[in-house]
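Engineer: model the following, please.
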Amino acid sequence: MNIDLLYGVGIFIPVRHLAKATDWYKEMLGFEMIHDDSPAANVLKVGDGTVTFCLVTCEDIEQPKFPQNDYEVNVYFNFHTNDVEKAHQLLSSKGANVGEIHDYGKVRGFDLIDLDGNHFGVVT
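Structural biologist: From the prediction side, this is the model:
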């Protein structure tokens, strides 16, 4: 496969209240809005924009459950950080719903849940 064929990732996140969710992702995680298509959706970028989140207004949100496994994975994707303690403290101080920090050997991390119950991991 030609490595230049793909250059980024777009992730779609269901939300009930678009404005509140957009504010949460901007304030809690520092995302930047790059496209306003409200009331249906908003697109936010992470860092340099190679990863984008499209927050999509939905009425009935059913959270997927990650299948049981022997790898201790319970979320579909993680945010990476260089300092898990600092990230945990900062998000906690802002009022985010965060779990306790766990040690997974070479990786340490915690769960993060947004306003609509979407689950993410934050790991080193």
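
Engineer: make it CA atoms for all contacts and neighbour counts henceforth
Structural biologist: Noted.

Engineer: what about the helices in the chain?
Structural biologist: Using DSSP state H, the helices of the chain run over 18-29, 84-93.

Engineer: by contact count, what packs against the longest one?
Structural biologist: This points to helix 18-29. With contacts taken as 3 or more Cα pairs under 8 Å, 6 or more residues apart in numbering; DSSP states H and E, helix 18-29 sits against strand 41-46, strand 51-57.

Engineer: to compare against the first, here's the next sequence to fold:
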Amino acid sequence: MSVISRKAGAIFIPVSDIAKARDWYCSLLGLEPTFEIIAGHLCCIPMDNNGLNLVLDSKIFNEESTYRNPAFHFNADDIQEAYQFMKQRGIELVTAIENGHWFNFKDPDGNLLMICKC
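Structural biologist: Now for the predicted structure:
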């Protein structure tokens, strides 16, 4: 047994404008954008009841820091419904639904992200 947990605690995403990013991600996830902005550059958005957080950080942002490959994916029960949801919101879709299970999209800062059928 290790003193290091096998549980991820946070996923960091570099963003250019912390308040706009908080609002965008909260809107995407159906949350009220009431999460505190810490030290002027961080915002932690809880993703589950097990302590996993999405940490938006404007201090680490630069053009080279954005994700060029998805570092993680959001789960969706219905991939077709998720795709249509993103399309209706005008979010930049990078791929169609691939193999009936996933698609990629970009956030406003150009980070490449994924939604996958769970």
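
Engineer: need the helices and strands packed on helix 18-29 of structure 1 in CSV with distance to residue 63 of structure 1 and mean neighbour count, can you?
Structural biologist: Below are the helices and strands packed on helix 18-29 of structure 1 laid out as CSV (distance: least, Cα to Cα, whole Å; neighbours: other Cα atoms under 10 Å):
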stretch, distance to residue 63 of structure 1, mean neighbour count
strand 41-46, 18, 20
strand 51-57, 14, 21
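
Engineer: quick one, which of the ones you listed gets closest to residue 31 of structure 1.
Structural biologist: Closest approach to residue 31 of structure 1 among the helices and strands packed on helix 18-29 of structure 1 (Cα to Cα): strand 41-46, 5.3 Å.

Engineer: that closest one against structure 2, how far on average?
Structural biologist: Taken over the aligned residues, the distance from strand 41-46 of structure 1 to structure 2 averages 1.0 Å (mean Cα distance after the TM-score superposition for structure 1).

Engineer: packing partners for that strand?
Structural biologist: Checking 3+ Cα pairs under 8 Å, 6+ apart, strand 41-46 of structure 1 ends up next to helix 18-29, strand 32-37, strand 51-57.

Engineer: now what about the first one, what contacts it?
Structural biologist: Same thing as helix 18-29 of structure 1. Contacts with helix 18-29 of structure 1, where a contact means Cα atoms under 8 Å, 6 or more residues apart in numbering, come from 15, 31-33, 38-42, 55-57, 91, 94, 96, 114-115.

Engineer: same check, this time on the shortest one
Structural biologist: With Cα under 8 Å, 6+ apart as the contact definition, strand 32-37 of structure 1 has outside contacts at 26, 42-46.

Engineer: wait, which of those is closest to residue 75 of structure 1?
Structural biologist: Of all the contacts of strand 32-37 of structure 1, residue 75 of structure 1 sits closest to residue 46, with 18.7 Å by Cα to Cα.

Engineer: for the closest one, which non-adjacent residue is closest in space?
Structural biologist: Once flanking residues are discounted, residue 46 of structure 1 sits nearest to residue 31: 5.3 Å by Cα to Cα, 6 or more residues apart in numbering.
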